[in-house]
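K.L.:
What follows is a predicted structure for the sequence shown.
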Amino acid sequence: MLFAAAGYRVTVYDIEIRQLENAVSDIKMQLGDLERQGLLRGTLSADQQFQNIRTTTNFADAVKDVMYIQECVPERLDLKASVYAQADSLMSDRCILASSASALLPSKLAAGITHRNRFIVAHPTNPPFYAPLVELIPSPWADPDVVPTTNAIMEKLGQVPVVLKKEIEGFVLNRIQYSIMREAWGLIKDGVIDVDGVDKVMSAGLGRRYAFMGPFETAYLNADGMYVYAERYAAMIEGVMNTLKPTSTFGGPVLDQIQQELEARIPLDDLQKRRQWRDKRLAALSQLNKRLDGEDDA
């Protein structure tokens, strides 16, 4: 959808025709809903965007002579490697091969392909239409044009790309996300707070600020700059940091507790409805940000 909205001709590939049929149906429905809500990206109508999308179960038909490939298979190195091996023999020497991997290092992902110089991880945030951040992590062998070209494509889509200066497990978004989850896990395990309480701390507290600015700007504004912030709070921060929870096994009784508390609030049968609830609010937040940015520039 994002590529089609920007005017690109998009080919969606899958081995299962049913998956493609479901995708097309879902895309058409989403585009119609977005148009009715005035939330479409770009200048094209929903129908024009939909006409930019086609599907195929023929891999060669999907990747031959294209300028950009976005691979989105599950987070398994062997599975991704098999896709790259196929693409490697078909893609042009100027095509960019991008992966949606969320933790696997590009040096491992691209190690076995001839076109490793055209490889980059372009890790989107889920759901990408409503949460526009994209992490860009090039392979160590990437040609000089790969990062700026991918960055320009993402900006044309209306995404917000950030470039990592070097690769690291989990990249940046997931390292921060998992750090929050690790501490929250420990607090639940120790009986400090329940799942609903943790979610409220984020949604009604930290998340409200982080929707507009990051943790460093938050700190910067909470004092008269970072030097004053450090002068006021460094001892307290260091003391709390020394009590943070160590890595915990992602399973067992704590996982059971979290699942049960969430399922009592959001039954599994209601997940799709809750995702729509989430997307509606993310869309409204995007519109609010856009409107306020326009007022700030005026």
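P.N.:
Arrived safely, thanks for sending.
K.L.:
rest of the way, CA atoms for contacts and neighbours
P.N.:
Fine.
K.L.:
Spatially central, which residue of this protein would that be?
P.N.:
Geometric centre of the chain, nearest residue: T125, 1.1 Å, by C-alpha atoms, centre = their mean.
K.L.:
second one coming, line it up with the first:
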Amino acid sequence: MQITKAACIGGGVIGAGWVARLVLNGIDVALYDPDPQASRKVDEVLAGARRAYLQMVPSGLPKEGRVTYVSTVAEAVGDADFIQESVPERLDLKHKVLAEIDAHARPDALIGSSTSGIKPTEMASALQHPERLVVAHPFNPVYLLPLVEIVGGEKTAPEFIDKAKAVYASIGMKPVVIRKEIEAFVGDRLLEAIWRESLWLIKDGITTVEELDDIIRYSFGLRWAQMGLFQTYRIAGGEAGMRHFMEQFGPCLSWPWTKLTDVPEFNDELVDLIAGQSDEQSGHYTIRELEKIRDDNLVAIMGTLAQQNEGQGWGAGALQKDYVARLKAAGEAQG
């Protein structure tokens, strides 16, 4: 499904990423954000995204969409086919903004919320047309990482779930519909488990921020990047596969290795410890420099995966290969 006009409400880190992905796919975007610095911040993110896409899509990008900065929510959403809300994670603010979107958007317009943990049913209570609201939870950077978790609420209509899948797939994403409505969905629940255990390991002086990052990025992070968790563990089971792996390592679940049911006290001391070590690790880079390094690495990993499996691509690389081919075909058809 192709969309021609989109609206983005909120231009922070996630909102700006949505603007970049949409604009670089040739879609005009009306953006509302009350931050007086919004245009500067979004333009900087867009510049970084444009640079990354030129590496990722050597065959050429479609003609860029336009970004129009508007002064009201109503002006942004009035004629939009698709609306992406990315305001801060406060239910009262979500209610206020979503109700305003709902009041001024076309009845057939899809509304996606970038929330990372609030249930869609809780947000939809403020809407007159709750059937067209879905959670569309992306991962940063939105313009490069393809996954988007689609979550419907109690009143979300099945046709809008289908519409969401088609819309996000049309801009090069991998939509995964979460089967049951739960807080934090799936991706963030997994990240939360790793985050909690990481805080304990730092707090207890077992490792540092930099050492922990190295443990992830030089080992299982590389495996996860192309096979995920279960396919990786299936291989670890050898010729007997997943059943053997489960039988061999299942008993470890009863061993007291982790502290996932316990949380370290979140106090100034812990914040200072983590922030100080992070400054030592990365303080010599600006955020824009780190974004550039991150984007180059992601483009390279996905580019390599696109050449695997006898040229058919693998995982995110296969998705990228198909996306680039579609952009190339669309450009040839237009030219």
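P.N.:
Looks like it came in fine. All values derive from a computational prediction rather than experimental measurement.
K.L.:
quick one: contacts for the residue nearest to the centre of structure 1?
P.N.:
131-134 (C-alpha atoms under 8 Å, 6 or more residues apart in numbering).
K.L.:
which one in structure 2 is aligned with it?
P.N.:
Matched to structure 2 by TM-score structural alignment, T125 of structure 1 sits across from F139.
K.L.:
mind checking how far its match is from D162 of structure 2?
P.N.:
According to C-alpha to C-alpha, to the nearest Å, F139 of structure 2 stands 21 Å off from D162 of structure 2.
K.L.:
isn't there a strand covering A6 of structure 2?
P.N.:
Yes: counting by DSSP: H, G, I helix; E, B strand; the rest coil, A6 of structure 2 falls inside a strand.
K.L.:
right, and it touches F82 too?
P.N.:
Yes: look at A6 of structure 2 against F82 with C-alpha atoms under 8 Å: they come within range, at 4.9 Å.
K.L.:
which one of the two has more residues nearby?
P.N.:
Neighbour count, other C-alpha atoms under 10 Å: between A6 of structure 2 and F82, A6 has more, with 26 against 23.
K.L.:
What does the more buried one correspond to in structure 1?
P.N.:
So, by TM-score structural alignment, A6 of structure 2 is left unmatched.
K.L.:
ok, now I101 of structure 2?
P.N.:
Structural alignment (TM-score structural alignment) places I101 of structure 2 against A87 in structure 1.
K.L.:
and that match, helix, strand or coil?
P.N.:
helix.
K.L.:
Could I get the contacting residues of it?
P.N.:
Contacts of A87 of structure 1 (C-alpha under 8 Å, 6+ apart): 60, 63.
K.L.:
Now the longest helix seen in structure 1: buried residues?
P.N.:
Longest helix of structure 1, by residue count under DSSP state H: helix 271-297. By 16 or more other C-alpha atoms under 10 Å, the buried positions in helix 271-297 of structure 1 come out as 279, 282-283, 285-286.
K.L.:
First-to-last residue distance for stretch 263-280 of structure 1?
P.N.:
21 Å.
K.L.:
Touching it from outside, list them.
P.N.:
So stretch 263-280 of structure 1 is contacted by 127, 130 (C-alpha under 8 Å, 6+ apart).
K.L.:
Helices along the stretch 1-150 of structure 1, start to end?
P.N.:
Taking DSSP state H, counting those that start in this stretch to define them, one finds helices in the stretch 1-150 of structure 1 at 2-5, 17-37, 46-51, 59-63, 77-88, 106-109, 146-157.
K.L.:
coming back round to it: would CSV of the buried residues of helix 271-297 of structure 1 with distance to V10 of structure 1 be doable?
P.N.:
Listed next are the buried residues of helix 271-297 of structure 1 as CSV, based on distance: C-alpha to C-alpha, whole Å:
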residue, distance to V10 of structure 1
D279, 23
L282, 25
A283, 23
L285, 27
S286, 24
